[in-house]
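**Student:** sequence? don't have it. structure:
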C-alpha cells in the first residue's frame, strides 16, 4: 500500500492531494498541468513539497512535519522516465546490471535471465543505446528498474515520446509487468487507452486535486470524469473470449451478452478488457433490425449530461456493464431519452480497435 499526502503552492498552481494506492498498477490520470509529474517526483524524492507525507508498506519515505526525508537512493524506488535515459557508453547488459548497484544488501534479486526473457531483449544485450529504437530503449529501462530490487516502480508517461506503433510494442510488456512481477507501480498517463489496458486502480487528477478514484471500469464509465476530453471518452467492459470464427471474428461474452470483434489475439477462455468509445455508439429506442452492426446491447439510461455545444453524453446501464454514448442533444430530445428509459446501444464490430482490447489483470495479481 502506498499512502500519499502532498501540498504544494506555486505561482498559479496549488497541489493538495491525498490518496492510497493498493497493490497492482495505480494510474495517475489527467490532462497537462494536473500535477501528475509533481506527485511522482515527490514520491521519488526528486522534488520536495511544502508539506506532506508518503509511506510505502508502512515505511515512511518522508513526513515533513516530523522532519523525515529519505534520500532518493534510500527509497528503493525504480523510476522509468519518458525517455529511456540509458548510459550511452554502456552496453544493454551493462545498463541492466547497473540497476543492481542500487539494490540493498540482502534484498531479493530479480533473475537477470528471467527479466531479459520477459522483456524480449536477449538479442540486444551486446548493443549500445545509440543503435536501439525508442521502444527497445524503454524495454531496457524497464529491466534496469526491475533489477534494482525496488519496492515500488514509478513510470512517468513512459510511452509519451513514442509513436503509435512503438506504443503498441511496449504496452504488452507493461501488462506482463503488472501480471508477472509482484511490484506495485504508480503510472502517469494522459491517455485513456493506457488507463484501460493497464490500470487496476485509477486516480484522476484535475487542477492539483483528486477528482475521482476507483477501478478502471468505474472511472472510465463515469461520464462526469473526462480529463482528456469527450473525444477520448469510452467505457470499459470485462469480457471472456468464447470462440474464434472462421470469418475472422472473435466472439466474446460480457454479462451474458455476445460481442463480436475483429480477431482477438488471445486464447479461448481468456478474460479481456474491451474499451468502447462513446463516439462509436448509436442509440435506439427499439431493438434494431436489418442493420449491419453485430453488437446490440439492451439497457437502461442512467444519466444524460449536456455540454456547452450540441452534444450530450448518455450513460447506459447494461448487463455487460456501463456503456457511454456521445450523441447530439437534438437526437436525445427526438428519442425522448431520459433516466430510466429502456434503450439499445449499437456498436459496429470494426469500430473497436485492437489496441482497445487487452488481457484483464490476472486474478492472482496483488490487489
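**Tutor:** Structure received. Since the model is a prediction, treat every value here as computed from it, not as a measurement.

**Student:** going by C-alpha atoms from here, please, whenever you check contacts or count neighbours.
**Tutor:** Will do.

**Student:** quick one, helices of this protein?
**Tutor:** 36-44, 92-98, 112-119, 134-146, 164-180, 192-198, 216-220, 329-334 (DSSP state H).

**Student:** I'd like these written out as TSV, with mean neighbour count and distance to residue 290 added.
**Tutor:** As requested, the helices of the chain are exported to TSV (neighbours: other Cα atoms under 10 Å; distance: least, Cα to Cα, whole Å):
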stretch	mean neighbour count	distance to residue 290
helix 36-44	23	47
helix 92-98	20	57
helix 112-119	16	47
helix 134-146	24	45
helix 164-180	17	36
helix 192-198	23	32
helix 216-220	23	31
helix 329-334	14	21
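
**Student:** can you list these in CSV and add distance to residue 70?
**Tutor:** What follows is the helices of the chain, written out as CSV (distance: least, Cα to Cα, whole Å):
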stretch, distance to residue 70
helix 36-44, 10
helix 92-98, 22
helix 112-119, 28
helix 134-146, 19
helix 164-180, 27
helix 192-198, 29
helix 216-220, 32
helix 329-334, 54
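
**Student:** can you say which of the ones you listed is nearest to residue 248?
**Tutor:** helix 164-180 (21.1 Å; Cα to Cα).

**Student:** and the angle for that closest one with helix 112-119?
**Tutor:** Relative orientation of helix 164-180 versus helix 112-119 (axes from the mean of the first three to the mean of the last three Cα atoms, to 10 degrees): 130 degrees.

**Student:** packing partners for helix 164-180?
**Tutor:** helix 112-119, helix 134-146, helix 192-198 (3 or more Cα pairs under 8 Å, 6 or more residues apart in numbering; DSSP states H and E).

**Student:** residue 76 touches residue 152, doesn't it?
**Tutor:** Yes: Residue 76 is within contact range of residue 152, at 7.0 Å (criterion: Cα atoms under 8 Å).

**Student:** of the two, which one has the most company?
**Tutor:** residue 152 (25 against 20; other Cα atoms under 10 Å).

**Student:** nearest to residue 352, out of the helices of the chain?
**Tutor:** Closest among the helices of the chain, using Cα to Cα: helix 192-198, at 12.0 Å.

**Student:** put this next to the first one:
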C-alpha cells in the first residue's frame, strides 16, 4: 500500500491529508487549482518536507516525523513527470532516455527496448526535443522517468500543457502504462475526463483536505460530489464490454448490466472491457418509450431520487438495473413530468455525446513481463 499522512503549513493553505492507495494501478489526486495536489506529490518525492506525518510505499518509509525519518530524494526511487517535459534540449531522445538509465537504482522493472516500444517512440530516438510535438516530448519524458526504475511514478498534470489533439494522442500510452506495468502511479489532475479514463482509485482534494477517496466507480458517481467535480462535468461512470462493431455506420455497441450503449467506433476487440463516462447534462428523460427520435440510446429504468442543484437545476438518479445513471434537468421539466422516486421512465443518451473523451480503454495487458521491484 501507499500510505500518506501529512500536515504542512503553506503560505496560503493548511495541508492536512490522509489517504491510502494500492501499490498497483493508477490513483488520481483530483481537485481544483490551488487545492494542494502538487504539494502532496512534492512531499512524496522529497522536495517538500511535511511539518508532521508519515509517507510510505509498501515497506519503504520515505518520511516519518515520529521516528525522524526523512529519506533523501535520490534514495526514494520516485519517477516524476511534470506538466512540461523538461527534456535536455541539447540531447537526442536516445540520450535523454540514457540519462534515465544512468539514474537507475534497485532492481530493473523495464528495459530500454520495452520502454521505447510501450511508448511508441522508436522512430524518434535520433531527434532532439525541438523537433518533437508536445505529446511526443511528454512520451519521452515518461520513458526517461521509467528507465530510472522507480518504485512509484508521479504524474503532475502531464497533459495540461497540451492541446486537445495532443492529449488524445498521449492518453492511450498512459493507459498502456496502467495496464502493462506493475508500477503504482499517482496521477494529479483537475480535468475529470482524464481521471475517469485512467484511474482505478481517486482521492478528491479541496482546500488542502481529503473530501473522499476510494474506487473510481464509487466516488465518481456520488451525486454529493457534484459541486467539486462541476455541475456540468458530473455524471456517471459505467463499466461495459464491447459487444459488436458496425463498420458501415462506424459505430460500436457496448453491453453493461442495464442494457446496451451505441458509441462512435472504438478500436477494440469484441469482449474488451471499457469504461464509459456519461455526463448528467447529456442525459434526457421520458415517461413513455420514445419513438421517431434521433437518439439511439434509449434505456428503461426507475427513478431513484431527485436532488436540487441550485438555480434552475435538479439532478435525477436512475437505476438501469444494476447501473446508476444521473441526469441533469431543469426543475421546470421535473415539475412538468411530475417526477417522483419509484417512477418507471426512459433515459436518453445521444451517441455523439459518447466520443473518445468519454470512453476509457481498459485494455488487457500485453505479453510483457516485468519483475517485481
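**Tutor:** Nice, thanks for sending it over. Quick caveat, the model's predicted, so the values are computed rather than measured.

**Student:** one step back: could you dump the helices and strands packed on helix 164-180 of structure 1 to a markdown table with distance to residue 177 of structure 1?
**Tutor:** What follows is these, written out as a markdown table (distance: least, Cα to Cα, whole Å):
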| stretch | distance to residue 177 of structure 1 |
| --- | --- |
| helix 112-119 | 8 |
| helix 134-146 | 9 |
| helix 192-198 | 10 |
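
**Student:** ok, the closest residue to residue 226 of structure 2 other than its chain neighbours to residue 282 of structure 2 distance?
**Tutor:** Closest residue to residue 226 of structure 2 apart from its sequence neighbours, by Cα to Cα, 6 or more residues apart in numbering: residue 234 at 5.4 Å. Using Cα to Cα, to the nearest Å, one gets 10 Å for the distance from residue 234 of structure 2 to residue 282 of structure 2.

**Student:** quick one: which of the two has more around it?
**Tutor:** A direct count of neighbours by other Cα under 10 Å for residue 234 of structure 2 and residue 282 places residue 234 higher, at 27 against 20.

**Student:** what about that one, distance to residue 221 of structure 2?
**Tutor:** 8 Å.

**Student:** could you do residue 154 of structure 2 as well?
**Tutor:** Shown here: residue 154 of structure 2 relative to residue 221 of structure 2, a distance of 25 Å by Cα to Cα.

**Student:** and residue 157 of structure 1, how many neighbours?
**Tutor:** Residue 157 of structure 1, neighbours per other Cα under 10 Å, totals 21.

**Student:** how about the counterpart of it in structure 2, what does it touch?
**Tutor:** Per TM-score structural alignment, the equivalent position to residue 157 of structure 1 in structure 2 is residue 157. Neighbouring residues of residue 157 of structure 2 by Cα atoms under 8 Å, 6 or more residues apart in numbering: 82-83, 187-190.

**Student:** is it true that the residue nearest to residue 226 of structure 2 touches residue 196?
**Tutor:** No: contact criterion Cα under 8 Å: residue 234 of structure 2 and residue 196 do not qualify, at 10.9 Å.

**Student:** between the two, what contacts are shared?
**Tutor:** Joint contacts of residue 234 of structure 2 and residue 196 (Cα under 8 Å, 6+ apart) are residue 220.

**Student:** my guess is residue 341 of structure 1 contacts residue 304, does it?
**Tutor:** No: Residue 341 of structure 1 is beyond contact range of residue 304, at 11.1 Å (criterion: Cα under 8 Å).

**Student:** those two: who's more crowded?
**Tutor:** For residue 341 of structure 1 and residue 304, the more surrounded residue by other Cα under 10 Å is residue 304, and the numbers stand at 20 against 13.

**Student:** what sits against the aligned partner of the more buried one in structure 2?
**Tutor:** In structure 2, the residue matched to residue 304 of structure 1 (TM-score structural alignment) is residue 306. Shown in contact with residue 306 of structure 2 (Cα under 8 Å, 6+ apart): 314-317, 340-341.

**Student:** how about residue 35 of structure 1, nearest residue that isn't a chain neighbour?
**Tutor:** Residue 35 of structure 1's closest residue in space is residue 208 (Cα to Cα, 6+ apart), at 5.1 Å.

**Student:** tally up the residues packed near the one you found, please.
**Tutor:** Residue 208 of structure 1: 23 neighbours (other Cα under 10 Å).

**Student:** show me what contacts it?
**Tutor:** 13-17, 33-35.

**Student:** which of the residues you listed map to contacts in structure 2?
**Tutor:** Counting by both residues aligned by TM-score structural alignment, their matches' Cα atoms under 8 Å, those that remain in contact in structure 2 are 13-17, 34-35.

**Student:** report the buried members of those.
**Tutor:** 15-17, 34-35 (16 or more other Cα atoms under 10 Å).

**Student:** distance to residue 225 of structure 1 added to those residues, as a markdown table?
**Tutor:** Output for those, formatted as a markdown table (distance: Cα to Cα, whole Å):
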| residue | distance to residue 225 of structure 1 |
| --- | --- |
| 15 | 19 |
| 16 | 19 |
| 17 | 17 |
| 34 | 13 |
| 35 | 16 |
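
**Student:** list just the nearest of the residues you listed to residue 146 of structure 1.
**Tutor:** residue 35 (25.6 Å).

**Student:** ok, now how distant is residue 66 of structure 1 from residue 257 of structure 1?
**Tutor:** 55 Å.

**Student:** wait, residue 96 of structure 1 sits on residue 147?
**Tutor:** Yes: with contact defined as Cα under 8 Å, residue 96 of structure 1 reaches residue 147; the gap is 6.9 Å.
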